[in-house]
Each structure stands twice: as structure tokens, then as C-alpha cells.
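A.B. asks: Predicted model and sequence follow; I will ask about them next.
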Amino acid sequence: MNLKIIISIFLIVIIHTVSYSQINDTIDYKITYELEFKELKNSELKQKEKMFLFISKNHSKFISEGKYKIDSLMASENVKQLSFSEFMRNIPKTKFDFFVINVLGSNKILFHQKILKDKFFYEESINHNWTNHKNTKQILGYNCKKATVSYQGRNYTAWYSNDIPVSTGPYKFYGLPGLIFEIYDSKKEYHFLIKGIESLSNEHILNFNPKNYIQVSKKDYEQTKEKLNENPIKMLEQSGISLDFSNELQKKSLIDSHKEKMKNNNPIELKDDGEKQM
């Protein structure tokens, strides 16, 4: 069993139902995007994942389909009736196990992710310095305008539509006078493209309770992620998880293999204050 599988199983097993209360908005729209991305720097292989953007009057929430299904499964009463093997078969795969909430009408976002036993969130204010262009094109029958911006080491081109006057979009992108339909970096290593717009009924709620999370600074969050990437086995053991290795050589080989993969990791955010993010 490789280290990635060990960590994935551990992360899944310790997830528990979260009860939200502070943000409790009725969702008006569900936007579906397809994200095509290049996970590794030393490979030309690209992968695809379906992503959702839920929009309410005051907030938007960006989340991968896999993460959304995991959260829905864990919140269901049916999960208690599943055996471990059934549970594992029902867990969808995702490369993006976080979600982002944008406070509409502001520059404030809340980024949330679970690292081992702890659920973290940090607040971030991003002032995207968009440059508008005269170019236009149609996407899904909507008239879209072009804008460009630089963010965390990448140069992006976005296409947005005033026909849906909600200043938000996928991931941490917002600040244009309309919904972002498409956005991609200059190398197209991360390419978000809208695939569907759906109006939802009143029973769908966008909710979040910060009391269920540990609030940290973005810097502290990144340092925790870096420690996990450097030596995940050590962090697992510090969390009380004992891993069985036949010998120290096997353990070292697993750590070295993981470190090598992390060196080739190609994150969407390349730098923060001049430093590369993991």
C-alpha cells in the first residue's frame, strides 16, 4: 500500500458530520465547471474533475464534486449502516478536498480544508487587479467579455458575462461585474470551463459554522501542509496512528518516494510572498 492511499484512508475515516449555523443561506444557483489540470510538472498528462459553484444572495461556495459527495455521504444517516468496505466503495475520488466560500460584495474568502484530524480555515482578502479587454465570445449562449489578471505566479485569462451579474467564479476568482464562465492560466495547466447553470429550489442551503473549524493564518496553514508533505508518516504517528512497516528501509523508501512526488507537484498557487506553495 503506498503512502497516498494510507493518508487518503486515514483522512476519510476521521471525517465526521459537520453542523453549520453561522452562514445559512438559501442557494439560488448551482454552476457546474469542468476543471482540466496538470498535476505534475514533469508530465504532460492532464486530468479532469467536475467542480460546483453554489451561489446564494450573500455567498458563493466552490467545491469539487468528489468533496461534495463525500460531505453529503458523511452527513447521511445511511453511512452508519455501511461496512468499511462498502464505505470505501462509496467514497468518490478527488484531487481537491477543500472548499472556498466567497463573501459576495467583498474581497473576503474563507478557505477550508481538513489536515489529518484537524479542520482548518483561514480568511483571505484578495484584490484582483483585473484588466478588461474588448474581446468577446459566446459560452453556453451567453455573451462573455475578456479580462486578464495575475495571481500567485500565474497569468490568467477570464471570460465573464454581465447577463449573470454575480461577481464570483471558480476557486478564489471574483471581482468582475459578472459570473466567470471560463478562466485559464497562460500555459492552460489549470482551465476552468462552465458546463451548466441550474436554478435550485429553496430546500438547498449554503451553510458553514466556523466553530467546527480551527481558524489559522494562511501562513500557518501552509506551514502545516508543508510539514505533512515533508514527512506524512511522522505527522500520522504524532496524531496517534501507528503504521506497520516490516523494517525501517521500507519506511524510508516510502517517505523518499513521497518527497520526490511532492517536488514534481504542480499546485494552482505557485507563490506567496515570493515563496512556492505546496
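C.D. replies: Looks like it arrived, so ask away.
A.B. asks: use CA for all of it now, contacts and neighbours both
C.D. replies: Will do.
A.B. asks: these two touch, right, Met51 and Ser64?
C.D. replies: Yes. Counting by C-alpha atoms under 8 Å, Met51 does reach Ser64; the two are 4.2 Å apart.
A.B. asks: Please give the number of neighbouring residues around the closest residue in space to Phe52 that isn't next to it in sequence.
C.D. replies: If the residues on either side of it in the chain are set aside, Phe52 comes closest to Thr32, at 4.8 Å by C-alpha to C-alpha, 6 or more residues apart in numbering. By the criterion of other C-alpha atoms under 10 Å, Thr32 has 23 neighbours.
A.B. asks: OK, contacts around Glu34?
C.D. replies: Contact partners of Glu34, counting by C-alpha atoms under 8 Å, 6 or more residues apart in numbering, are 48-51, 191-195.
A.B. asks: any idea how far it is from Leu193?
C.D. replies: In this view, Glu34 and Leu193 are 5 Å apart by C-alpha to C-alpha, to the nearest Å.
A.B. asks: Which residue is the nearest non-sequential neighbour of Tyr160?
C.D. replies: Spatial nearest neighbour of Tyr160, excluding adjacent residues (C-alpha to C-alpha, 6+ apart): Ile180 at 4.2 Å.
A.B. asks: hang on, the one you found in a strand?
C.D. replies: Yes. With DSSP: H, G, I helix; E, B strand; the rest coil as the criterion, Ile180 is located in a strand.
A.B. asks: Could you report the neighbour count for it?
C.D. replies: 29.
A.B. asks: Spit out the contact partners of it.
C.D. replies: Contacts of Ile180 (C-alpha under 8 Å, 6+ apart): 158-161, 167-170, 174.
A.B. asks: ok, 7 Å please
C.D. replies: Listed by C-alpha atoms under 7 Å, 6 or more residues apart in numbering, the contact partners of Ile180 are 158-161, 168-169.
A.B. asks: now, among those residues, which is nearest to Lys117?
C.D. replies: Gly169 (29.7 Å; C-alpha to C-alpha).
A.B. asks: How many residues are close by the closest one?
C.D. replies: Other residues close to Gly169 by other C-alpha under 10 Å number 29.
A.B. asks: do Lys219 as well
C.D. replies: Lys219, neighbours per other C-alpha under 10 Å, totals 12.
A.B. asks: Second structure for comparison follows:
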Amino acid sequence: MKYTLTLFIFILSIHCSFAQETTYIIDYDLKKAFKQSPTSFTSPSSLFIQPKNSALYKIKYGATPEEKVEDPNNLPQGNVIVVEGSDAFYFRKEGDTTLIYDDHIIFRHFTVKDQPKFNWTLTNDSKKVLGYNCQKATANFRGRTYEAYFTADLGIQGAPWKFYGLPGLILHVYSIDGVFEITATGINTVKDIEPLENPLDTTKMITWEQYKKKYERKYYGLMNMVIGDGHGNSASMPKMQLELLVEDRN
């Protein structure tokens, strides 16, 4: 009985200790402006970082940045992150280079296991974002060149979307062609949030390379079908969205 009670107290102390760990919540505005689309759109998003556990980036598609006034951290009652149908998630365990997220081809969704690699080049350029000192870094990634400003002031590492590998927290990042931009709008911390868990179904994950092959097959299948009808190439499924998905054939 003594050993059982001791074990129970030990487990309880671990749980209570973890519950007091700080969770960082960084709010962003995510802007996309594809050339094939006549309008751009901006969605609110949030990055949840538990330095000793996991990181979760949530994009609230279908909402506008103004809606963050009522719920600045997309954090419902009880400090539990809720999965909603229009939300997109990017999940990464602490210290793991593997990123898990949901993506789609036409109307079919896939859970993708990706290992995006960024070869960052640090520069001497700097600026302040939300009052934090930020250093500039650049990288080429899957068809685009990005410039990012990150801060070491908070003592944590993290980034929205697929970005990874800088010695600090990215607060502003954009593609130099103007298609993609993520800007931090606020930073908060909480003590009693539940441990971050992967909200995605991982029973049938595919790799990034498998996803690209599926996309490419669908792209050329649609293109051949449209050309066969004498209407030319279809613009509804571009070779390049945020990333290059279809390589040119020789």
C-alpha cells in the first residue's frame, strides 16, 4: 500500500509540474495572393508552442482577421484546442523534424508526413516586430525565395506553416514574389492549457513525395482531358501553389 501511494504521488507531481509549463501562443495574419486569383485573402492563424512537448500551427480558414477580437488566441473555454471543419493544422513534436498536416487534391484530403528542409542564410539586417528585436534570414524552399525575421528575445524556437530551423521564433516571413506572407499580430502565454496533441488522423499517412506524385498524376490527367476536348490547359489546378507540385516534363 505504501509503494502504491508513493507511485500515485509521483505520477501526480509529474502531471502537475507539466501543467504549469508555459504555453506560448503567437497570433498571425496569413495572406495569400496567387497570380491566378483576382483577389487575395487573409486568414487568422495561431502557433501554439510547448517547448518541452509539441508545436501546433492552426489556420482558421473561412474567418477574417477581425474575428480574432472576440477570441484572440482561437482558444475556447477550458483551454482546449478544438478541431473545426474549416481549420488547417500543422503538428510537430519537440525535437522532431517530421511535420504532419492535412492537404488535399481537388476534394480528396490526405494526411501528409513531411520533412521540409530550409537552408537558411543569416544576414545582418534587423528590425523590430511587436517590439521584439528580429534578425533577417533568407531561404529557397520548393520553388520560392523567402525572407524571415526571427527573434531570440523569448528564448524559444518556432515558426508558422512549414518553416523550421532558425534559432528563434519567426514573427514575420514572406515570399519575395508577394504570393505568401505571415505576420505576427500578438504574443501571449498561458499556464494551464492541455498538452498539445496531434488532431489529425495518422492511420493512413503518406509522404510528401507520395503526395506530389498523386498531385502530378491528377494534374496531367485533367490537362490531357481538357486538351482532348480542344479547350487548352486548365488553370484550376496549377503546377505551383505555395510549393512547386508538378515538375516540368522533358
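C.D. replies: It's in. Note that the coordinates shown come from a computational prediction; the quantities given were computed from them, not determined experimentally.
A.B. asks: sorry, back to before: aligned to the residue nearest to Phe52 of structure 1, what sits in structure 2?
C.D. replies: With TM-score structural alignment as the criterion, Thr32 of structure 1 lines up with Asp27 in structure 2.
A.B. asks: same deal with Ser217 of structure 1?
C.D. replies: Using TM-score structural alignment, Ser217 of structure 1 lines up with Thr207 in structure 2.
A.B. asks: Ok, Ser161 of structure 1 next?
C.D. replies: Counting by TM-score structural alignment, the partner of Ser161 of structure 1 is Thr151.
A.B. asks: Assess the claim that its match and Gln135 are in contact.
C.D. replies: Yes. Taking C-alpha atoms under 7 Å as the definition, Thr151 of structure 2 is a contact partner of Gln135 at 6.4 Å.
A.B. asks: Show me which helix runs longest in structure 2.
C.D. replies: helix 208-228 (DSSP state H).
A.B. asks: Next, the residues that contact it from outside, please.
C.D. replies: Here helix 208-228 of structure 2 has contacts from 105, 112-114, 232-234, 237, 245-246, using C-alpha under 7 Å, 6+ apart.
A.B. asks: Now which of the residues you listed would you call buried?
C.D. replies: 112-114, 233, 237, 245-246 (16 or more other C-alpha atoms under 10 Å).
A.B. asks: mind listing which of the residues you listed are in strands?
C.D. replies: Those of these mapping onto strands are 112-114, per DSSP state E.
A.B. asks: okay if I get these as a markdown table plus distance to Leu12 of structure 2?
C.D. replies: As requested, those are exported to a markdown table (distance: C-alpha to C-alpha, whole Å):
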| residue | distance to Leu12 of structure 2 |
| --- | --- |
| Val112 | 35 |
| Lys113 | 34 |
| Asp114 | 35 |
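A.B. asks: Between those residues, which sits nearest Ile9 of structure 2?
C.D. replies: Lys113 (37.8 Å).
A.B. asks: Now the aligned residue in structure 1 for that closest one. Nearest residue, chain neighbours left out?
C.D. replies: Under the alignment (TM-score structural alignment), Lys113 of structure 2 maps onto Glu123 of structure 1. The spatially closest residue to Glu123 of structure 1, leaving aside those adjacent along the chain, is Leu110, at 4.7 Å (C-alpha to C-alpha, 6+ apart).
A.B. asks: so where does that neighbour fall, helix or strand?
C.D. replies: Leu110 of structure 1 is part of strand 108-115, with elements assigned from DSSP states H and E.
A.B. asks: That strand vs structure 2, mean deviation?
C.D. replies: Superposing on structure 2 and averaging over aligned pairs (mean C-alpha distance after the TM-score superposition for structure 1), strand 108-115 of structure 1 comes out at 3.4 Å.
A.B. asks: Let's see the ChimeraX selection covering just the buried ones among the contacts of Ile180 of structure 1.
C.D. replies: The ChimeraX command for the buried members of the contacts of Ile180 of structure 1 (criterion: 16+ other C-alpha under 10 Å) is given here:
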select :158,159,160,161,168,169
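A.B. asks: Which of the contacts of Ile180 of structure 1 sits closest to Phe87 of structure 1?
C.D. replies: Gly169 (32.4 Å).
A.B. asks: Quick check: the nearest residue in space to that closest one that is not next to it in sequence vs Tyr171 of structure 1, distance?
C.D. replies: Leaving out its chain neighbours, the residue that sits closest to Gly169 of structure 1 by C-alpha to C-alpha, 6+ apart is Ile180, at 4.8 Å. Going from Ile180 of structure 1 to Tyr171 of structure 1 by C-alpha to C-alpha gives 11 Å.
A.B. asks: Please name the nearest non-neighbouring residue to the aligned partner of Ser43 of structure 2 in structure 1.
C.D. replies: Per TM-score structural alignment, the equivalent position to Ser43 of structure 2 in structure 1 is Glu49. Leaving aside its chain neighbours, Glu49 of structure 1 sits nearest to Leu35 (5.3 Å; criterion: C-alpha to C-alpha, 6+ apart).
A.B. asks: which ones are touching that neighbour?
C.D. replies: 48-51, 190-193.
A.B. asks: Give me the subset of those lying in strands.
C.D. replies: 48-51, 190-193.
A.B. asks: which one of the residues you listed is nearest Ile6 of structure 1?
C.D. replies: Distance to Ile6 of structure 1, by C-alpha to C-alpha, is smallest for Glu49 among those, at 22.2 Å.
A.B. asks: what's around the closest one, how many residues?
C.D. replies: 17.
A.B. asks: OK, contacts around the residue most central in space within structure 1?
C.D. replies: With distances taken as C-alpha atoms, centre = their mean, Phe98 lies nearest the centre of structure 1, 3.9 Å away. By C-alpha under 7 Å, 6+ apart, Phe98 of structure 1 lies in contact with 63, 112-113.
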